[in-house]
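Engineer: here's my sequence, what's the structure:
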Amino acid sequence: MERSPPALVEVPKFFVCPISLEVMRDPVTLSSGITYDRDSIERWVFTDGHGDCPVTKLQLGAADLEPTPNHTLRRLIQAWCAAHAVERFPTPRPPVDADRVAAIVDEAGRGGQQELLAALRELADIVSESDRNRRCVEGSPGAVDFLVSVVKKHAAGTRKPVGGSQGEMCGMLDSPKASSPEEASLSILHSLKLSEESLKRVLGGSDDFLDTLASVLRWPSYRSRTYGIHLLKAALSAMSPSRLSSANAELVDGVVRVVADRTLSPKEVKMALHVLCRLCPWGRNRIKAVEAGAVAAIVELLLNEGCGNSNGGGGNRACELAAVAIDHLCGCAEGRLELVAHPAGLAVVARAATRLSPPGTESAVRALHAVARHSATPAVLQEMLAVGVVARLLYLVQAGTDGERSRERAKEMLKMHARVWRGSPCLASHLASYPC
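Structural biologist: Sure thing, here's the model as predicted:
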């Protein structure tokens, strides 16, 4: 005889969080008298930026930033779970405070390697537990500076060529069972999602932190490189144009290495492209990027990614960013020279121009326009004809783009070199309307 399924248990309404509509794990009460689950109300206030009670719409006061734990309700929920054979929620740990964070940092500073790693693991557990703990660690005096100092101190040894004792460190960095102090600190800094104010304080008046990140982007550990590019992207948002203009060649080279790195996930590669596009407009960063091999790295990326779909849709985000980066790099003579020197350079950029969204198409066409206007040697013009660049320009003019500026640039290029290109039998009829 088949057993009937167990009856559904009705949850008392006052056990349910008004925000998440789930049974509360850690109920806390606001000054408005309404009780919420701690994670839900902290996300409402701190992450989403609301300043009122979700139910009563009353403005929250300073005391509501540290809501009162409702121990009675939590005990009732746990007793109800036990009575109805519902899995009980573990008793939440008390929220960490600045004094505890300061004690952990102090213990780490006075101990040896093992004590340092233990302290960093404890900090990592605290940060991962809740958004409140993350904000507490970030706001605790000296905590962020301590984490940065650990990375800086241990980064000095990794700047040397790999070999000997350094080779041992590489093995430790890539080991799935062990973590170096610098990698643990990088992981925590990444998890903290530092505010712009904290980043500005870390950057201070020197480039030490940027120099450290430049070193991190060359470390053998892919996890460290991942944390490094995330931190660099966040740091750039807090930098002034003058600081961006003075980025050193090692930093730009590190970013290019990440763009060319096929062991990292597409997310990190796209982030590196974001950083490259942010750096390129300032100072001599374009030239530094070209010297670091950025053009070849981006062309290879476009070849591997396929430039999105072939029907003019949104395409791949990495290809969109790669087109923007190529546009920046072709703004200097060195970048144009590298593009035309690459066997697939002109062809792959022309293909991107017909396969990306209108903004991506505009960037790719602008790069081709820079080549056609400033680097159009006879050999380059013949190559543009041979690899299909001219045919794609005709396509853009006739039907292939929604962007008027891209169409006009394509038309201008065809007019600019019609005398050279009109000799092609397959294009003569199309180019007849362009005056020489």
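Engineer: hey, let's count contacts and neighbours off CA atoms from now on
Structural biologist: Fine.
Engineer: isn't A289 up against D253?
Structural biologist: Yes. Contact criterion Cα atoms under 8 Å: A289 and D253 qualify, at 6.5 Å.
Engineer: another one to check against the first:
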Amino acid sequence: MDNVEVPDYFICPISLQIMKDPVTAATGITYDRESIEHWLLMRHNTICPVTKQPLPRDSGLTPNHNLLRLIQSWRRSTGNSPGAAAQMDKRKTQETSLNQSHIDKLIRGIGNPDSQLKSLQKLEALAIENEPRRKQLVEFGVHNAALHFIMQCHRGKNTNASGLPEALHVLYLIRNSSNGLKLSQMEDVIGEIIEAFSWVLGCDGETLNKTHAIFAMKMVVRKAKSAQLRMLKPEFFQKLVDYVKQRGNKQGINAALQVMLDSSPWGRNRIMLVEAGAPFELIELELKSPEKKTTELILGILFHLCSCADGRAQFLSHAAGVAMVSRRILKVSPAADDRAMLILSLISKFSGTNGVLLEMLRVGAAAKLCLVIQSNRESHLKDKAREILRTHSNAWKASPECLNLPTLTSDDVC
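Structural biologist: Predicted structure coming up:
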């Protein structure tokens, strides 16, 4: 039984595994349900993975009961023998191995207007299949070819370029393969690459294209050098803020926020983010879509933006800014606590007018500082809370609002 043969028609063309729930598409090809549903979900244009023919959007997947019975009968007769498992592993290794000359031909095809769409569609189909394929595509330099193509589209301002959605999708799919894309050969044009993705964000078209561009942009920004990030333009930040304002795909928004966070340590970039309206929009986003990861990113960006006067002014111009930050303390995560405390410290230290201090008292920020001191949080957070309370305790105690703050005692501020 160790040499048992696995019938080819038991194998899903996508996963290369024995099918558990075989279903037949409108093109007549049978797949494992989980694999074909994942394929269709990931694609923006539904095509059959094997025949490359379009699948009508209203076409369903028909259960293949006869094939399922055959597979179940075969499993019982073989007892899922080690020989069958070994054969499957060997088959998967063979099937996932790509020929470099074939990939090189597809890459060359991207440069030919007559074949660029077909070449990109084939590369996209390979990238969708599985992680081993994606790793091989990275090793063969497919990401560089896709980036060059997108830059060419940007240079020609060709928003309707044939193959642009496919190139963006390829980069999205292989962005995390082989421990990240290797851009050592493209360091000189990273600035132009970022501009090209920014251009995609500003184009009219499918939101999915913009989301794929955001993820690719995140990858490139994380690999960019400080000097390159200091050269970012106002349009770049405006389009990031506009994307966040659309309240689209949650993962895409988090990717956009990560790009903001990675580029905000530099003063010039902070000013451009503030001019793009980032502080106000970030507060709005947090109020409408609170989620741990999103909250941590937003508070991290707001900390950087509140390090400049204009950033603090815009933060305070939002009626819910101080309240939102205060209420996140002790509610989300230690990372959120740290960033929120730093924001309150900057606000109280550099913008602590009577009006701002009364607002902090009214919305419960001062009370929350007292709770931090009494909590089991890290000592540096307690020290920061004591510092803020010590600095402004006289102003708060002199206010009638302080009657609602019984925890503000001399022990807290000494």
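Engineer: drop the TM-score for these two in here.
Structural biologist: For this chain pair, the superposition-based TM-score is 0.72 by TM-score structural alignment, normalised by the length of the second structure; 335 aligned residues with a Cα RMSD of 2.8 Å.
Engineer: rewinding a little: of A289 and D253 of the first structure, who's got more company?
Structural biologist: Ranked by neighbour count (other Cα atoms under 10 Å), A289 of the first structure and D253 place A289 first, with 25 against 22.
Engineer: residue in the first structure matching L168 of the second structure?
Structural biologist: Taking TM-score structural alignment for the superposition, L168 of the second structure sits opposite L186 in the first structure.
Engineer: distance check, that match against R351 of the first structure.
Structural biologist: Noted for L186 of the first structure: a distance of 39 Å to R351 of the first structure, by Cα to Cα, to the nearest Å.
Engineer: and the two? Which one has more around it.
Structural biologist: Taking neighbours as other Cα under 10 Å, L186 of the first structure and R351 compare with L186 leading, 26 against 22.
Engineer: now the helix or strand hosting that one on the second structure. Mean distance?
Structural biologist: Following DSSP states H and E, one finds L186 of the first structure within helix 181-192. Its aligned residues in the second structure lie a mean 1.4 Å from helix 181-192 of the first structure after superposition (mean Cα distance after the TM-score superposition for the first structure).
Engineer: to the chain's geometric centre, what's the distance from that helix?
Structural biologist: Chain-centre distance of helix 181-192 of the first structure: 16 Å, with Cα atoms, centre = their mean, to the nearest Å.
Engineer: next SSE after that helix?
Structural biologist: That would be, after helix 181-192 of the first structure and using DSSP H and E, helix 196-203.
Engineer: packing partners of that next one?
Structural biologist: Under the contact criterion of 3 or more Cα pairs under 8 Å, 6 or more residues apart in numbering; DSSP states H and E, helix 196-203 of the first structure touches helix 143-158, helix 208-216, helix 222-236.
Engineer: which bit of the second structure covers the second one?
Structural biologist: In the comparison with the second structure, helix 208-216 of the first structure aligns to the range 192-200 (TM-score structural alignment).
Engineer: contacts made by the matching stretch with the rest, please.
Structural biologist: With contact meaning Cα atoms under 8 Å, 6 or more residues apart in numbering, stretch 192-200 of the second structure is reached by 147, 150-151, 154, 159, 209-210, 213-214, 216-217, 220-221, 235-236, 239-240.
Engineer: repeat for stretch 102-120 of the second structure
Structural biologist: By Cα under 8 Å, 6+ apart, the residues outside stretch 102-120 of the second structure that reach it are K122, L123, L137, F140, V142, A145, F149, S162, G163, E166, A167.
Engineer: repeat that with 6 Å
Structural biologist: The contact list for stretch 102-120 of the second structure (Cα atoms under 6 Å, 6 or more residues apart in numbering) reads S162, G163, E166.
Engineer: how many other residues sit next to the closest residue to the first one other than its chain neighbours?
Structural biologist: Looking back up the chat, that one is S162 of the second structure. Of all residues not flanking S162 of the second structure in the chain, L117 sits nearest, at 5.8 Å (Cα to Cα, 6 or more residues apart in numbering). L117 of the second structure has 21 neighbours, counted by other Cα under 10 Å.
Engineer: S77 of the second structure: how many residues sit nearby?
Structural biologist: If you count neighbours by other Cα under 10 Å, S77 of the second structure ends up with 11.
Engineer: sorry, wrong one. I was asking about R230 of the second structure.
Structural biologist: Around R230 of the second structure there are 15 other residues, counting by other Cα under 10 Å.
Engineer: residue contacts, it?
Structural biologist: By Cα under 6 Å, 6+ apart, the contact list for R230 of the second structure is empty.
Engineer: quick one: map it onto the first structure.
Structural biologist: Counting by TM-score structural alignment, R230 of the second structure lines up with S245 in the first structure.
Engineer: same thing with K384 of the second structure?
Structural biologist: The equivalent of K384 of the second structure in the first structure is R409 (alignment by TM-score structural alignment).
Engineer: distance of the closest residue to N285 of the first structure other than its chain neighbours from A322 of the first structure?
Structural biologist: Nearest in space to N285 of the first structure, with sequence neighbours left out and distances taken as Cα to Cα, 6+ apart, is L279 at 6.2 Å. Using Cα to Cα, L279 of the first structure is found at 14 Å from A322 of the first structure.
Engineer: looking at these two, which is more packed in?
Structural biologist: Shown here are L279 of the first structure and A322; by other Cα under 10 Å, A322 has more neighbours (30 against 24).
Engineer: of all residues in the second structure, which one is nearest the centre?
Structural biologist: Nearest to the geometric centre of the second structure sits A255, at 3.2 Å (Cα atoms, centre = their mean).
Engineer: helix or strand: which one has the residue nearest to S162 of the second structure?
Structural biologist: helix 116-129.
Engineer: give me the mean distance between the helix or strand just after that helix and the first structure.
Structural biologist: Remark: after helix 116-129 of the second structure, the chain's next helix or strand is helix 131-139, criterion DSSP H and E. On superposition with the first structure, the mean distance recorded for helix 131-139 of the second structure (mean Cα distance after the TM-score superposition for the first structure) is 3.6 Å.
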